[in-house]
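Peer 1: Turn this into a structure:
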Amino acid sequence: MNFQTIEVTQQGRVAVVTLNRPEVRNAFNETTIAELTGAFRALGDAPEIRVIVLAARGPAFCAGADLNWMKKMAGYSHEENRADAAQLAEMLRVIHTCPKPVVAKVQGDCYAGGMGLAAACDVAISAQEAFFCLSEVKLGLIPATISPYVIRAMGEQSARRYFLTAERFDADEAKRIGFVHHVVPAAELDAAAEQIVKSLAANSPNALKEAKRLVRDMAGMPLSEALIADTAERIADIRASEEGKEGVKSFLEKRKANWA
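Peer 2: This next block holds a predicted model:
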């Protein structure tokens, strides 16, 4: 694939999608949105890919929306704004529902829509030096399209504060509220991400896909008889699957599974 605003590379079974607009702090526009959507769809369908890393070049991970794009949007009609927002919402949905585990490697500042990108991933690792900010209300806007993912990541109570105050907060606070999983010095970020990727890549591809779907479907659901029945059906299905049978068999035989 040929891209203008991102790079996609493959390292064995791992694909790395890199935001590549460092001159504008990796702010995204309609081209970036389309390219990220297409890349994650293709990588999600690629059988040789086990894990996807979302990274960025330059000092910032993502500063949110590109200023020139925002200027253009200022003249949009309500219908044009809705169509434009729908494309951003679809990009986030595609990343969030990607059948492969996605690791966000946040090497620098992560603002506004950039927080949506990180929150749509399954695992987020941040450099100690990074800062975070949901700045939309300062511009008279709200973080609407990113809100389903950011609220799930940081929790309702923290979202009440940071959606409203637009405060800038550091990586330690991002970890405290659950927005990122790990915080390491910048010099250790690659190694920390590599360790997570290695752990993910060793697992059953089908089980990873189904485990992702399990979390999405179960989070926040009431503990009902239907829910309990659903969980029983899922474990029955996965036990009867080829990888499920192979995984148990390899464990009992004390050998590596055939997907390793």
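Peer 1: okay, CA-based contacts and neighbour counts for the rest of this
Peer 2: Noted.
Peer 1: could you measure the closest residue to Pro59 other than its chain neighbours against Pro143, distance?
Peer 2: The shortest distance from Pro59 to any residue that is not its chain neighbour, by CA to CA, 6 or more residues apart in numbering, is 5.4 Å, and that residue is Gly108. Taking CA to CA, to the nearest Å as the measure, Gly108 falls 20 Å from Pro143.
Peer 1: helix or strand for Gln195, which one?
Peer 2: Gln195 belongs to helix 189-201 when elements are defined using DSSP states H and E.
Peer 1: buried set for the next helix or strand after that helix?
Peer 2: Secondary structure here is assigned by DSSP H and E; on that basis, the next helix or strand after helix 189-201 toward the C-terminus is helix 205-218. For helix 205-218, the neighbour count (16 or more other CA atoms under 10 Å) marks 205-210, 212 as buried.
Peer 1: Output the contacting helices and strands for the longest helix along the chain.
Peer 2: Identified as the longest helix of the chain according to DSSP state H is helix 78-96. Packing contacts for helix 78-96, counted by 3 or more CA pairs under 8 Å, 6 or more residues apart in numbering; DSSP states H and E, involve helix 30-45, helix 113-120.
Peer 1: contacts for the shortest one?
Peer 2: Where contact means CA atoms under 8 Å, 6 or more residues apart in numbering, the residues beyond helix 113-120 that reach it are 27, 61-65, 92-93, 95-96, 104, 106, 124, 132-134, 143, 146-147, 149-150, 152-153, 179.
Peer 1: Now the second one, please; I'll put the structures next to each other:
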Amino acid sequence: MAEELVHYEVRRGIATITLDSPRNRNALSAQLRRELREHLTEAVRDDQVRVVVLTHTGPVFCSGMDLKEATGASAGDQGVNEFPAILEQLWTSPKPVVAALKGPARAGGVGLVAACDIAVAANEATFAFSEVRIGVVPAIISVTVLPRLLPRQAHELFLTGESFDAQRAVRIGLLNSAVPVDGVDAEVRRYTDMLALGGPVALAATKEMLRQERSANLGEVFADMLKLSAQYFGSAEGQEGITAFVQKRKPSWVPTED
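Peer 2: Have a look, this model is predicted:
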């Protein structure tokens, strides 16, 4: 039986999905892709899970597609047709997803980072859209990356393939935070603790709202948002949150300490 390449653990409502294929720099091999999809599905289906953390073992977060498997393969065989499903799972997950990087990300690995809601990296981490340097196009990852990046920066980095550091990644919108490597876990915990305070139904609805394209007609937008706001103010979760605030207690969805 093949050794597992992606691990899954749930603790205090946090599902941690760990890429563990350091021998090939956590490249997106067929097995790793399959296990990652399975664990993402499991996290979404588990009512006990409130937040998902995507992290890694070894010095590299993810080096992109496994090029050894891609050599001589058709687009379908090398996983190009499968990878969008993984990015879509991350992007549309009703539960917030936090990426935690202590090392570099390249190509498809950067696509994973961009698909997460929040991304934290070590100062030492570097990034690159290296596709053009091997004669391919960063097409699939552009779906999740371009909404994050400043347009001028996207043109430069996609076309040159130049590597850039974590500080620049924060400035251009790819990362939320860059910290010393020994502070990554604490910074991720800071975010997951905050996310766990949100109502799970409200978080899912807020993520959906953030993904929606908005009309140029402000009247229509305000009407839609008024309807959405009223729906959740009157919901069971909304009423529980308001009651808890008035009673100076934690809402029922806030996880208890171990």
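Peer 1: quick one: TM-score?
Peer 2: Once superposed, chain against chain, the TM-score is 0.93 (TM-score structural alignment, normalised by the length of structure 2); 253 aligned residues with a CA RMSD of 1.7 Å.
Peer 1: which residues does the residue nearest to Pro59 of structure 1 contact?
Peer 2: If you count contacts by CA under 8 Å, 6+ apart, Gly108 of structure 1 has them with 58-62, 126-127, 129-131.
Peer 1: What lines up with it in structure 2?
Peer 2: For Gly108 of structure 1, the aligned position in structure 2 is Gly103, judged by TM-score structural alignment.
Peer 1: Can you tell me the SS state at its match?
Peer 2: Recorded secondary structure, Gly103 of structure 2: coil (DSSP: H, G, I helix; E, B strand; the rest coil).
Peer 1: how close does it sit to Val170 of structure 2?
Peer 2: As it turns out, when the distance is counted by CA to CA, Gly103 of structure 2 lies 15 Å from Val170 of structure 2.
Peer 1: what does Pro180 of structure 2 give?
Peer 2: Counting by CA to CA, the gap between Pro180 of structure 2 and Val170 of structure 2 amounts to 14 Å.
Peer 1: higher neighbour count, these two?
Peer 2: Between Pro180 of structure 2 and Val170, counting by other CA atoms under 10 Å, Val170 is the more crowded of the two (17 against 13).
Peer 1: So the more buried one belongs to a helix, correct?
Peer 2: Yes - when three-state DSSP is applied, Val170 of structure 2 is found to be in a helix.
Peer 1: Stretch 119-132 of structure 2 maps to which residues in structure 1?
Peer 2: On the basis of TM-score structural alignment, stretch 119-132 of structure 2 is assigned to residues 124-137 in structure 1.
Peer 1: What residues of the matching stretch count as buried?
Peer 2: The neighbour-count check on stretch 124-137 of structure 1 (16+ other CA under 10 Å) flags 124-136 as buried.
Peer 1: closest to Asp237 of structure 1 among those?
Peer 2: Proximity of those to Asp237 of structure 1, judged by CA to CA, is greatest for Ala124, which lies at 29.7 Å.
Peer 1: Over to that closest one. Which of the three states is it?
Peer 2: Using three-state DSSP, the secondary structure recorded for Ala124 of structure 1 is strand.
Peer 1: Quick one: residues in contact with the helix holding Gln195 of structure 1.
Peer 2: Outside helix 189-201 of structure 1, the residues within contact range by CA under 8 Å, 6+ apart are 13-14, 50-51, 101, 103, 105, 107, 125-127, 184, 260.
Peer 1: May I have the distance across the match of stretch 119-132 of structure 2, first residue to last?
Peer 2: The straight-line separation of the ends of stretch 124-137 of structure 1 (CA to CA) is 24 Å.
Peer 1: which residues are contacting it?
Peer 2: Under the criterion CA under 8 Å, 6+ apart, residues 60, 103-112, 115, 118, 142-143, 162-172, 174, 179-186, 189, 192-193 lie in contact with stretch 124-137 of structure 1.
Peer 1: Can you report how many residues lie near the equivalent of Ala196 of structure 2 over in structure 1?
Peer 2: Applying TM-score structural alignment, one finds that Ala196 of structure 2 aligns to Ala201 in structure 1. Summarising burial for Ala201 of structure 1: neighbours were counted as other CA under 10 Å, giving 21.
Peer 1: From Gln195 of structure 1, how far off is Ala201 of structure 1?
Peer 2: From Ala201 of structure 1 to Gln195 of structure 1 the distance is 10 Å (CA to CA).
Peer 1: Same check on Thr97 of structure 1?
Peer 2: For Thr97 of structure 1, the distance to Gln195 of structure 1 - CA to CA - is 23 Å.
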